[in-house]
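Undergrad: Here is my input; please provide its structure:
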Amino acid sequence: MTTAMTRPLTVTARITTTDTAFTPAAYTATVYLNTARHSFDGYQHHHPLAEATHPDGSPLRLVFHASDRIRDHEAAADAAYTVGNRQGADDNGQTWPADIRSVSVGDTIKVTGPDHWIVHLSVDHTGFSAVPQPSHLTDLAGSRASSRR
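TA: Alright, predicted model coming up:
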């Protein structure tokens, strides 16, 4: 003998989420060029800095995905330094603009990590040093040509 059973209705639906599990974690680096005269001795808190921008004036943001190579803020700053010295591109294929001088000692690099922590690092003769957020920002457009060293 068989017994009749009714099955509950099922609905199948695709739900698109903004889950970050599929988005690669990334570090974003912003370079601030030191526009003070004789800044090769290193960054000082009173030095004026200009944010590196594209030729059209839009902000230049270098992106590096977290990986075995990029594990922390300092590794991301080192990768930005490399791109800033025209040695390759960031993880989105972006290269350093031709009309901006290379990244040098005395400049600073702001790195925002995948954890949203922001670290400001000065470019030193050997590596980087953490510094407070720069407060003396100037416009790069006016000093684009004159900031070449």
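
Undergrad: Going by C-alpha atoms from here, please, whenever you check contacts or count neighbours.
TA: Will do.

Undergrad: quick one, longest strand in this structure?
TA: strand 26-34 (DSSP state E).

Undergrad: what's the single longest helix in this structure?
TA: The longest helix of the chain (DSSP state H) is helix 73-84.

Undergrad: Could you tell me the angle between it and strand 26-34?
TA: 60 degrees (axes from the mean of the first three to the mean of the last three Cα atoms, to 10 degrees).

Undergrad: so Gly113 sits right up against Leu62, yeah?
TA: No: distance between Gly113 and Leu62: 12.0 Å, which falls outside the contact criterion (Cα atoms under 8 Å).

Undergrad: One more, please, to line up against the first structure:
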Amino acid sequence: MTTTVTRPHTVTARIDSPDSTPAPAVYTATVYMNTARHSFDGHQHHHPLAEATRPDDSPLRLVFHASTRIRNHEDAADAAFTVGNHQRPDDNGQRWPTDIRSVSVGDVIKVTGPGHWIIHLSVDPTGFSAVPEPTNLTALAGTRATSRH
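TA: Okay, the predicted model is just below:
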């Protein structure tokens, strides 16, 4: 004798938890202020540079999430330039410290992108150009002012 058994229908669903959502790609920018006298002519490899820091002297790292606005390292450098000129905060709401001069021609912006790929970009009169990693780093003294030289 055979007996009929009714099975309930099985439904399989994928439920994404907040932990399984991939984080957006992130670009981090570090600004090195050119402390050479008369550096408005642009960055030179022998110019001394000082890393921009927060008022408590901790490193200032600007964060930008990959988006239609931030597609590459140069876009992230441009966004850092904008933050460094008090035009807006970074993507985490961090603003440029008021006791550091604005980002200017001759400064260098280090951008670390997705996959930890790093490039150093000199702020030029019209855009950016790639430069070697700075080696002539100095203390921030002299750049914690609202005016230049």
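
Undergrad: which neighbours do Gly113 and Leu62 of the first structure share?
TA: Thr28 (Cα atoms under 8 Å, 6 or more residues apart in numbering).

Undergrad: if we can go back for a sec, report the mean deviation for whichever helix or strand comes after the longest strand of the first structure after fitting onto the second structure.
TA: As assigned by DSSP states H and E, the chain's next helix or strand after strand 26-34 of the first structure is strand 49-51. Following the fit onto the second structure, the mean deviation recorded for strand 49-51 of the first structure is 0.3 Å by mean Cα distance after the TM-score superposition for the first structure.

Undergrad: What helices and strands are in contact with strand 49-51 of the first structure?
TA: strand 26-34, strand 137-138 (3 or more Cα pairs under 8 Å, 6 or more residues apart in numbering; DSSP states H and E).

Undergrad: Go through those strands and pick out the most buried.
TA: strand 26-34 (a mean of 25; mean count of other Cα atoms under 10 Å).

Undergrad: With adjacent residues omitted, what lies nearest to His46 of the first structure?
TA: His136 (6.7 Å; Cα to Cα, 6 or more residues apart in numbering).

Undergrad: Please identify the helix or strand for Tyr109 of the first structure.
TA: Rather than Tyr, residue 109 of the first structure is Ile. Using DSSP H and E, Ile109 of the first structure falls in strand 108-112.

Undergrad: tally of neighbours for Gly42 of the first structure?
TA: By the criterion of other Cα atoms under 10 Å, Gly42 of the first structure has 17 neighbours.

Undergrad: swap that for Thr126 of the first structure, please
TA: Thr126 of the first structure - counted by other Cα under 10 Å - has 7 other residues nearby.

Undergrad: Same check on Gln94 of the first structure?
TA: So Gln94 of the first structure, with other Cα under 10 Å, has 14 neighbours.
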